[in-house]
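**Q** got a structure for you, letters missing:
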């Protein structure tokens, strides 16, 4: 019963916190930490730091192993249409980087495994690459991460010994131009880097990788970069469906619990179990504070005859549940409340990828930019991603600022909501989706409603010293309510 109550609470809270401001036109501001509160300040464009602490982020992987994809500028329009703010690419293609200029989208770029040799050998090679491929387009294009190498332990050519020297050279090149704190360097891994992943508490790295893994982890800690890992519950189910239930792999609330016998921790889905196996492997090597970022996860919408779970319905279910799980900052059983930034694979189907049929069918969109299935990017419910139209509604009640409130009272209440009230007000900062209209009343209404929904939509959560008012009218049609 306790587990059932937890699951119900999780679904309710995640659907409320996922309120999408894109459709209600609320604005944004920045904050200075003053007297244990947050003081909103209007400010001009600032270069973002790559880092954590602003709530978990959902991004998308933009792979281009296809011969029928739209041009980068059209891809950017598609990304902006659906308010996607975080994108991962797998190289430093100049046309793609230029296309994302002045969009507000944060970009993770990649160094392909084929480039590791020259970048690991000579610092001058990296300096030249940075000068030609990155610096001319930064900060107009908001590059925040560089992934040096992709799943190097899976590479058909052994490049594992090259990855750390290349990472160090990239970091040094960034340091020379003062960008090492704004652009973080890491490398992505497959779950195959573990020798054991079940139960999660027994997670351990393959000892044969110790020669490059230990210095890499030390580098990540020293430079406050995340450990990046690609995680696919789909494969766990496909390859062991007699031991792994489909609901468990899909993050469905109907899944039966799995208990780690060593810790007693209860797992309701495969993704959490796989992430925790990484956390425990890191802790076993005394890297207890290292952040984990999921740089790929997803579910194919189509596969070979033998891949019966590769369907659009399952893909929709997995990614919908994933988004809700991530944006709620649920964390994992071993790391409750942990912010785990996550990238969905992939933006498009890629027709040139080798292998079994599912390899070419991980996309959210066909190359003609029509959606393969409906998906809610905000975590609120299903949204048709070809139009952005809402399919499910909110609880029908909002908390907004009273039209009779003074500017001072609104500002004070806003400060409280975004500080001690623990509302994530990043969406109402300049250049973010909810900045407009740029008024204190609009910003306060956004913060009031977020606090209200986060706290069960009860009367007490909409007082704000008498200036909060409950409304059954959509705030997109109102500036404030008397």
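**A** Cool, got the structure. Because the structure is predicted, anything quoted here is derived from the model rather than measured. Numbering: from 1, shown residues only.

**Q** For the rest of this, base every contact and every neighbour count on C-alpha atoms.
**A** OK.

**Q** chain center to stretch 338-349: distance?
**A** Using C-alpha atoms, centre = their mean, to the nearest Å, the distance from the centre of stretch 338-349 to the centre of the chain it belongs to is 6 Å.

**Q** First-to-last residue distance for that stretch?
**A** Stretch 338-349 stretches 31 Å from its first residue to its last (C-alpha to C-alpha, to the nearest Å).

**Q** hmm, who's touching that stretch?
**A** By C-alpha atoms under 8 Å, 6 or more residues apart in numbering, the surrounding residues in contact with stretch 338-349 are 52-53, 55-63, 66, 69, 87-88, 291-299, 319, 326, 329-332, 360-367.

**Q** ok, which stretches of the stretch 351-482 of the chain are strands?
**A** Taking DSSP state E, counting those that start in this stretch as the criterion, the stretch 351-482 of the chain carries its strands at 383-384, 389-390, 398-401, 468-471.

**Q** Quick one: closest of those to residue 194.
**A** Ranking these by distance to residue 194, with C-alpha to C-alpha as the measure, places strand 383-384 first at 36.3 Å.

**Q** list the helices and strands the closest one packs on?
**A** Under the contact criterion of 3 or more C-alpha pairs under 8 Å, 6 or more residues apart in numbering; DSSP states H and E, the helices and strands touching strand 383-384 comprise strand 389-390.

**Q** In terms of helices and strands, where is residue 146?
**A** Secondary structure from DSSP states H and E places residue 146 in strand 142-150.

**Q** Quick check: what element follows that strand along the chain?
**A** Moving on from strand 142-150 towards the C-terminus, the next helix or strand you reach (DSSP H and E) is helix 160-176.

**Q** next, the one to line up against it:
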């Protein structure tokens, strides 16, 4: 087994867990996806063949490794799972100084396994700048990346296999506010600019390890747990840009985008190569619990799979993430949390459940980043899945291109739905006057209908921003008018003609934020309905 990756810095962490019922893109370079980090710093894990069977049983389609172990690559052969292999930190000097070494490594650890093992990328090192050997390894990083890419070109596989390097957020000198994000002076010109140049030249992406847990655990007196876990909250305004952030991960990623923009790379694509939340920790590790881990990973996965993962500064960007980690790893050094990032125990039992709540329509984004719905059909495996973002509802032929709404998900139960409704109509600032007794949209007087009304008001008022249709899992984005969706899911009585649905009129890139209230009888009149 390859040596373990370097220990996590106090600002983020390299452990991952993931649990997927439905995963989207078969290609890192296109669309959003959720994958898992398969770390093996343990002496009690299942053999690779059983691990691959576990991954497939939960629909995991992307996996990231910390080495290129032949036993693992063999087990992944013909599995249909995309793979990121890694060149360990200790091999960077050889790969940087000897092109022949880089070529031999790529030929043995990448080319020899294609196409049966679907290798997507090479992660060159891991958090090199945070490594104990950073002083000697950092100058070798970009030269090693260039030599490895040259080997890919020579072997004629550079169009399908990309080169990148996972960086930790400690590479940033400034991360708050997000718009002021900047790389450290010792890295900006000497390493990050040439790295970004290479990524741009080769059509690759920047790998970022981002852990909101560390920021929260170290600053729980000033950072809201809801803000860290993608739960409803009042948000945080960036005083420089005026953008409002509703979760900490978005703020961290936009700081990276700002830092890259300052170096002339405003269009860089980012893949979150590690993120996660521990299910257990020591007494001083605030927030480490199975409940919070399930909330963080589940809410993040739901956002990505429903195509709602853009950030305030990059609202149309697709996001790919690798959750850390697949298993709890009992030989990882450090605090208790380090050994408890897994989605699974070594016996293959689940540490906690992550519910994706995806229901029948695949959300896709067009070239302008707008969401649209289409029936997922019955074939399951056919067609191009590179833009699939997860299923959320049945399709509606009458829905305008790019339109989306936020509705209640009754499966969470009445108690959670009521809590979310109270938040939306209270602190959330949704316009709930019309669902009060005696008002136009009070009927039907059901919790699901009223919650859908309130959730959608909140969602549309925030311009359908990423993360604003979740309410701790009590809501979901749909691509058809709410009245049609709720009737389809039997939440409205068939004879009801007085349900008020919210219509958001969308034109090109900028949605018209007027809210159009109408009864079902009005909606059936094509002359009166924009849909």
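**A** Looks like it arrived, so ask away. Because the structure is a prediction, the values reported are computed rather than measured.

**Q** so what number do they get for TM-score?
**A** The TM-score (TM-score structural alignment, normalised by the length of the first structure) is 0.72; 379 aligned residues with a C-alpha RMSD of 3.3 Å.

**Q** returning to what we had before: which of the contacts of stretch 338-349 of the first structure fall in helices?
**A** Among the contacts of stretch 338-349 of the first structure, the members found in helices (DSSP state H) are 319, 326.

**Q** so the strand or helix carrying residue 420 of the second structure aligns onto which residues of the first structure?
**A** Following DSSP H and E, the helix or strand that holds residue 420 of the second structure is helix 414-425. Counting by TM-score structural alignment, helix 414-425 of the second structure pairs with no residue of the first structure.

**Q** which residues in the first structure does the following helix or strand past that helix align to?
**A** Proceeding N to C from helix 414-425 of the second structure, the next assigned helix or strand is helix 447-461, under DSSP H and E. On the first structure, no counterpart of helix 447-461 of the second structure exists by TM-score structural alignment.

**Q** list the contacts for the aligned partner of residue 109 of the first structure in the second structure?
**A** Applying TM-score structural alignment, one finds that residue 109 of the first structure aligns to residue 85 in the second structure. By C-alpha under 8 Å, 6+ apart, the contact set of residue 85 of the second structure is 64-68, 110, 119, 121-123.

**Q** if you skip the residues just before and after it, what's nearest to the residue nearest the centre of the first structure?
**A** With the centre of the first structure defined as its mean C-alpha position, the nearest residue by C-alpha atoms, centre = their mean is residue 58, 2.4 Å away. Once its chain neighbours are removed from consideration, residue 58 of the first structure has its nearest residue in residue 342; the separation is 5.1 Å (C-alpha to C-alpha, 6 or more residues apart in numbering).

**Q** in the stretch 1-150 of the first structure, which spans are strands?
**A** 30-34, 37-41, 58-61, 86-88, 106-111, 142-150.

**Q** Which among those is found nearest to residue 462 of the first structure?
**A** Residue 462 of the first structure lies closest to strand 37-41 among the strands of the stretch 1-150 of the first structure, at 19.4 Å (C-alpha to C-alpha).

**Q** Any idea how far that closest one is from the middle of the chain?
**A** For strand 37-41 of the first structure, the distance from its own C-alpha centre to the chain's C-alpha centre is 25 Å (C-alpha atoms, centre = their mean).

**Q** The counterpart of residue 140 of the first structure in the second structure: what's it in contact with?
**A** Residue 140 of the first structure maps onto residue 116 in the second structure, with residues paired by TM-score structural alignment. Taking C-alpha under 8 Å, 6+ apart, we find residue 116 of the second structure in contact with 77-78.

**Q** What separation do you get for residue 116 of the second structure and residue 152 of the second structure?
**A** Using C-alpha to C-alpha, one gets 17 Å for the distance from residue 116 of the second structure to residue 152 of the second structure.

**Q** go on, residue 422 of the second structure?
**A** When C-alpha to C-alpha is applied, the distance between residue 422 of the second structure and residue 152 of the second structure equals 56 Å.

**Q** between these two, which one's more packed in?
**A** Looking at residue 422 of the second structure and residue 152 with other C-alpha atoms under 10 Å, you find the greater number of neighbours at residue 152, namely 23 against 15.

**Q** where does the closest residue to the more buried one other than its chain neighbours land in three-state SS?
**A** Spatially, and ignoring its direct neighbours in sequence, residue 152 of the second structure is nearest to residue 158 (4.8 Å; C-alpha to C-alpha, 6+ apart). Going by DSSP: H, G, I helix; E, B strand; the rest coil, the secondary structure assigned to residue 158 of the second structure is coil.

**Q** Give the aligned equivalent of residue 158 of the second structure in the first structure.
**A** Here residue 158 of the second structure is matched to residue 180 in the first structure, going by TM-score structural alignment.
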